[in-house]
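1. 3D model of this:
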Amino acid sequence: MSITELLSVAILLSLLMLYLLRQFWFRSHYPSGWLPLPATGSLWQAGVRLYQETLSKQLKEQNGTSNTSMTPYGSIFNDNGGELLKQQKEIGQLILSKHEREKKGVESLVEQEAPRLVETFARVNGQPFDPLNAIIASLSKMVWTVSFGDRSPLEDKDSQQLTDAIESAVKSGGSFVYVLHKQFSWLMKYFPGPQKNALSSKELVLSFTKKAMQKHKEAKPVKEPQDFIDFYLSHMEKNKGGQNSTYNEENLAECIFNFLLSAAESTAITLQWALLLMASHPDVQDKVHKEIEKVLGSSNAVGHRDWKKLPYTSAVIHEIQRTKHAFLFRIIKQCAKDVNIFGFLAPKGTFINPDLNSILLDPKLWEAPEKFNPSHFLDKDGEFVAKKEFQLLAGESEGSLEDKLARVESFTFFINLLKTFVFKLPEGENKTSKQPRIGLTTCPHSYKICAVPHHKKS
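-> Predicted structure coming up:
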């Protein structure tokens, strides 16, 4: 080894030693736990087990944090992520307000798509299949319609490519390897891994998005904004020439991509778990079937408005989301100044990401936290009971367009599918893994399932 190489190794070891000494020096001010890594901090530990409600209260009282959000595709790991999310939320609120004024909310859009998803499942004729592609196709179609209205350039071939790209991003984008790529893109580009699929999928979605944007701009101007693009382009025009304006076409494309992923991902994961758990718990599935049949009968118009009529089914959906929540954490707060949390110093710039398991699997809050038990959301009379602890799953995205879509989609798709099919694991696959693929999201491992029509269930 040459003198230069020896000197380089010595410098690197010295820097590492200084970093470790600095970390050990500050350890006395931090909660107990593993040593944080450079750049990514303690993210690899997937959160600090702190009670969320108490934590949020302390942070608000000290006015020491600013809100951000976590998605595997940008957000806090993007220098402009916070501004993109702010733009995305603002436009989403305008779309929700428009739907409310016209008295045709996102519920109608979801109710139109749900029968199409049922038809897709029916075409498989009860044979084993992976339901993810069909689910994402329906979810992305709705988000695409909200974004581009009737002026989408997608044809059947493009639509399938878009669905495949989003599916790939959902499967791989939530990995910690992808986060490392966002932080160390100059190094990680030389390594194979799931980040390659996620990034290529993103480029394809952005390409479709820009084509749709161009068609929007070429179309005859509308008197009132109709969709995401209309509202965004209107904001671009209003802020044109503004010194600090961040409304531009590149950010618009990024917003659409984030919207597509954030709106489709959580629902896709929830429905994947829902079908797997129904097939694994036939007694629960049978109760859901009986309640739907008793309350809704042969009605074809089934939607989110029916949730109060179906207390057991509502409890089942909530229990699915409790035991198999889509994200390891939903809220990330960044300290805007030095903050004292439970006697520990959180320096300015620190990201606080409470672990959802600290609440959703807390034995003090749930009778049998490790078990799938819909009774957690039922009272002694069998009526649905909302739990304030569960509401923390929504975090501070409550009221956003993505959150609204996710709630309506999860319930509407679930009852339409359970109204039509009995879900079973393929013969010989009774031990399909219920353990999630851990990343920033908690997807199930790929699996196949049989959707057997009710009249053929025997």
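2. only C-alpha atoms for contact and neighbour calcs from this point on.
-> Noted.
3. any idea whether the residue nearest the centre of the chain is helix, strand or coil?
-> When Cα atoms, centre = their mean is applied to the chain, the residue found nearest the centroid is residue 266 (3.3 Å). Three-state call for residue 266 (DSSP: H, G, I helix; E, B strand; the rest coil): helix.
4. Residue 420 versus the closest residue to it other than its chain neighbours, what's the distance?
-> Counting by Cα to Cα, 6 or more residues apart in numbering, residue 326 is the residue found nearest to residue 266 once chain neighbours are left out, at 5.6 Å. Per Cα to Cα, to the nearest Å, residue 326 is found 25 Å from residue 420.
5. Compare those two and say which is more crowded by neighbours.
-> Per other Cα atoms under 10 Å, whichever of residue 326 and residue 420 has more neighbours is residue 326, with 24 against 19.
6. wait, doesn't the more buried one sit right on residue 269?
-> Yes. Under the criterion of Cα atoms under 8 Å, residue 326 makes contact with residue 269 at 5.9 Å.
7. where do the contact lists of the two overlap?
-> The overlap between the contact sets of residue 326 and residue 269 (Cα atoms under 8 Å, 6 or more residues apart in numbering) consists of 442-443.
8. which stretches of the stretch 101-250 of the chain form helices?
-> Ranges of helices in the stretch 101-250 of the chain, per DSSP state H, counting those that start in this stretch, are 106-122, 132-148, 156-172, 176-183, 185-188, 194-218, 228-238, 249-280.
9. In a markdown table, list the ones you listed along with distance to residue 76.
-> Output for the helices of the stretch 101-250 of the chain, formatted as a markdown table (distance: least, Cα to Cα, whole Å):
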| stretch | distance to residue 76 |
| --- | --- |
| helix 106-122 | 28 |
| helix 132-148 | 23 |
| helix 156-172 | 18 |
| helix 176-183 | 10 |
| helix 185-188 | 15 |
| helix 194-218 | 17 |
| helix 228-238 | 22 |
| helix 249-280 | 13 |
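10. Which of these sits closest to residue 346?
-> Evaluated with Cα to Cα, the helices of the stretch 101-250 of the chain place helix 176-183 nearest to residue 346, the distance being 21.8 Å.
11. centre of the chain versus that closest one, how much separation?
-> A distance of 17 Å separates the C-alpha centroid of helix 176-183 from that of its chain, computed with Cα atoms, centre = their mean, to the nearest Å.
12. Repeat that for stretch 376-384.
-> Taking Cα atoms, centre = their mean, one finds the center of stretch 376-384 at 28 Å from the center of the full chain.
13. Go through that stretch and flag the buried ones.
-> Judged by neighbour count using 16 or more other Cα atoms under 10 Å, the buried positions of stretch 376-384 are 376-378, 383-384.
14. again, but for stretch 194-206
-> Those would be 194-199, 201-202, 205-206, for stretch 194-206 by 16+ other Cα under 10 Å.
15. Please generate a structure for the following sequence too, so the two can be compared:
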Amino acid sequence: MEFSATVILAGLISALVWLLTVKTSKKPRLPPGPFAFPLVGNLPQIDKKRPFQSFVEFSKTHGPVMTLYLGWQRVVVLVGYDAVKEALVDQADEFVGRGQFPFLYKATQGYGIGISNGERWQQLRRFTLTTLRDFGMGRKGMEEWIQEESQHLRARIRSFKGEAFDPTFLLSRTVSNVICCLVFGQRFTYEDKEFLNLLNIINTVLKFNSTPWGMLYNIFPWLMEHLPGYQHKVFAHVKEVRRFIKRKIHEHKETLDPSSPRDFIDCFLIRCDQEKDNPKSEFQRENLIATGINLFLAGTETTSSTIRYAVSVLIKHPDIQEKMQQEIDTVIGRDRCPMMEDRKSLPFTDAVIHEVQRYLDIVPFSLPHCALKDISFRGYTIPKDTLVIPFLHSVLKEEKQWATPESFNPQHFLDQNGNFKKNPAFLPFSAGKRSCVGESLARMELFLFMVSLLQGFTFSCPGGPDSINLAAEYSSFANLPRRYDIIATPR
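-> Okay, the predicted model is just below:
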């Protein structure tokens, strides 16, 4: 306890020195923002259960580019489509930096594609995009994998024989098997206990980062490391994922055929050997482990949560579910596997899936960016090392971009003739050079899995439509949908 008290006291003294230094130095012209308290910044003014709502309220007073302090970390928040696009797309090179995300940094030990900057990030992103495309991301090969997995999913749902069940981990297993085929070259059976344990860990990690306790860790990591709490158990779970990926890498090394790579790990190992004499190469073991964690986590929970949320939406709005099924029956029927080329003939279905993503708003704050140097933006100066948050919630729920932003409304993506229409403010995967590397895969999964499910089943729940609450159960880093037992009635 004495050691912890000493650490806390030293931190407080350091913070006071920092504040005095800031006040006595020449300040750049920062964007405006609310009054910040010493040490804790604007944290007392932020709703711990719905932090995104506090950011919306701040922007009503301080505008689309504002400065907040999370603890003593200065953060510039970009609010609304125009500000986000101007930064991430029009000034992409200046806003390409990735900001610190302490939980992810510790989980990956600073390696991998998710948290890195500079040459490491450039090499790993370029390689990851190329390799995933080579193995079919957004192409025919991946489409066939998803079609096969959808049949396993439908068979498992039929086994419940119309009884209520919790779809959470069933959908996680289904979606995760797709990324597992890409990264590990294999799918796992739904009965695999190790696989289910890993998926439970992924769910725990995302849930932790979407609670006030997780938010505190990401703001005060040095303090939380020395305090007791659930964060230590979560990191122990992360180590299990690391051990699993290390074992898979070892198995791949033992059976590697450089002339015939089977998956992402094989391709990375081959590149490691090709560049073993290059001192500037980022193709080394720690980056492979960390990128494997990045792909495994990101490729599992966000997409499966979105599908689960979509099912809740259809239960809440049975008229929408019925209209989607009528369209699917007319275009595809109930027996043929859906294909991506069907999407253009299913405008209403496509619109509903897009609206699910917009309305769920699964990562409202995106991952933080960082000013790698002083940036001039809209007449302000964003100093080097400032965190930058592209506030995606404000884009997906902006009144001037959407007719009814706070309502679930598929008409947001349909024109007067019922044809699908794009909206440039649809940015659930962020934008620019740091946009999600798995965007095309996620889009394909959402469409093929949802159409396949609606071909085979009509969804309801024991409590009826009125029992469904579409507000997030947890909200911070991610908006996580509530869990419901559902009933899948075969059609």
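16. corresponding residue for the residue nearest to residue 266 of the first structure in the second structure?
-> Mapped onto the second structure by TM-score structural alignment, residue 326 of the first structure lines up with residue 362.
17. give the contact list for that match.
-> 302, 306, 428, 478-480.
18. now those residues in TSV, with distance to residue 262 of the second structure?
-> TSV is the format used below for the contacts of residue 362 of the second structure (distance: Cα to Cα, whole Å):
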residue	distance to residue 262 of the second structure
302	25
306	29
428	31
478	33
479	35
480	34
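19. Name the nearest of these relative to residue 219 of the second structure.
-> The closest of the contacts of residue 362 of the second structure, once distances to residue 219 of the second structure are taken by Cα to Cα, is residue 478, at 15.8 Å.
20. which residue sits closest to the closest one, ignoring its sequence neighbours?
-> Closest to residue 478 of the second structure by Cα to Cα, 6+ apart is residue 363, at 4.5 Å.
21. Isn't that neighbour up against residue 475?
-> No. Contact criterion Cα under 8 Å: residue 363 of the second structure and residue 475 do not qualify, at 9.0 Å.
22. any idea how far residue 255 of the first structure is from the counterpart of residue 164 of the second structure in the first structure?
-> Structural alignment places residue 164 of the second structure opposite residue 128 in the first structure (criterion: TM-score structural alignment). From residue 128 of the first structure over to residue 255 of the first structure the distance is 36 Å, taken as Cα to Cα.
23. again with residue 265 of the first structure
-> Per Cα to Cα, residue 265 of the first structure is found 15 Å from residue 255 of the first structure.
24. Which position in the first structure pairs with residue 418 of the second structure?
-> When the first structure is aligned by TM-score structural alignment, residue 418 of the second structure is paired with residue 382.
25. Look at its match and tell me its secondary structure.
-> With three-state DSSP as the basis, residue 382 of the first structure sits in coil.
26. Correct me if wrong: it contacts residue 314.
-> No. Checked against Cα under 8 Å, the pair residue 382 of the first structure and residue 314 is beyond contact range at 11.2 Å.
27. list residues touching both of the two?
-> The contact sets of residue 382 of the first structure and residue 314 do not overlap (Cα under 8 Å, 6+ apart).
28. Residue 397 of the second structure: how many residues sit nearby?
-> Neighbourhood size, residue 397 of the second structure [other Cα under 10 Å]: 22.
29. Which residues are in contact with the aligned residue in the second structure for residue 424 of the first structure?
-> Under the alignment (TM-score structural alignment), residue 424 of the first structure maps onto residue 460 of the second structure. By Cα under 8 Å, 6+ apart, the contact list for residue 460 of the second structure reads 315, 486-489.
30. wait, residue 315 of the first structure sits on residue 382?
-> No. Counting by Cα under 8 Å, residue 382 is not a contact partner of residue 315 of the first structure; they are 9.6 Å apart.
31. roughly how far apart are residue 228 of the second structure and residue 103 of the second structure?
-> Residue 228 of the second structure is 16 Å from residue 103 of the second structure, by Cα to Cα.
32. which one of those two has more residues nearby?
-> Taking neighbours as other Cα under 10 Å, residue 228 of the second structure and residue 103 compare with residue 103 leading, 21 against 9.
33. what do we get in the second structure for residue 148 of the first structure?
-> Under the alignment (TM-score structural alignment), residue 148 of the first structure maps onto residue 184 of the second structure.
34. Can you name the residues that contact that match?
-> Residues near residue 184 of the second structure by Cα under 8 Å, 6+ apart: 248, 263-265.
35. Present those as CSV; the columns should include distance to residue 160 of the second structure and neighbour count.
-> Formatted as CSV, the contacts of residue 184 of the second structure follow (distance: Cα to Cα, whole Å; neighbours: other Cα atoms under 10 Å):
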residue, distance to residue 160 of the second structure, neighbour count
248, 33, 17
263, 34, 20
264, 35, 23
265, 36, 25
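36. who does the one helix or strand residue 322 of the first structure maps to touch, helix- and strand-wise?
-> In this assignment (DSSP states H and E), residue 322 of the first structure forms part of helix 311-323. Packing contacts for helix 311-323 of the first structure, counted by 3 or more Cα pairs under 8 Å, 6 or more residues apart in numbering; DSSP states H and E, involve helix 249-280, helix 282-296, helix 401-420.
37. Of these, which is nearest residue 349 of the first structure?
-> helix 249-280 (23.8 Å).
38. Quick one: the residues in the second structure that the closest one pairs up with.
-> Taking TM-score structural alignment as the measure, the second structure aligns residues 285-316 with helix 249-280 of the first structure.
39. mind checking what residue 301 of the first structure lines up with in the second structure?
-> Counting by TM-score structural alignment, residue 301 of the first structure lines up with residue 337 in the second structure.
40. residues in contact with that match?
-> Counted by Cα under 8 Å, 6+ apart, residue 337 of the second structure has contacts 147, 452.
41. same thing but 6 Å
-> Residues near residue 337 of the second structure by Cα atoms under 6 Å, 6 or more residues apart in numbering: none.
42. how near is it to residue 349 of the second structure?
-> Distance from residue 337 of the second structure to residue 349 of the second structure, by Cα to Cα: 15 Å.
43. How about residue 116 of the second structure?
-> Distance of residue 116 of the second structure to residue 349 of the second structure, given as Cα to Cα: 37 Å.
44. okay, the two: which has more neighbours?
-> residue 349 (25 against 20).
45. just checking, that one touches residue 324?
-> Yes. If you go by Cα atoms under 6 Å, residue 349 of the second structure and residue 324 touch, sitting 5.4 Å apart.
46. Return every residue with contacts to both of those two.
-> Residues touching both residue 349 of the second structure and residue 324 (Cα under 6 Å, 6+ apart): none.
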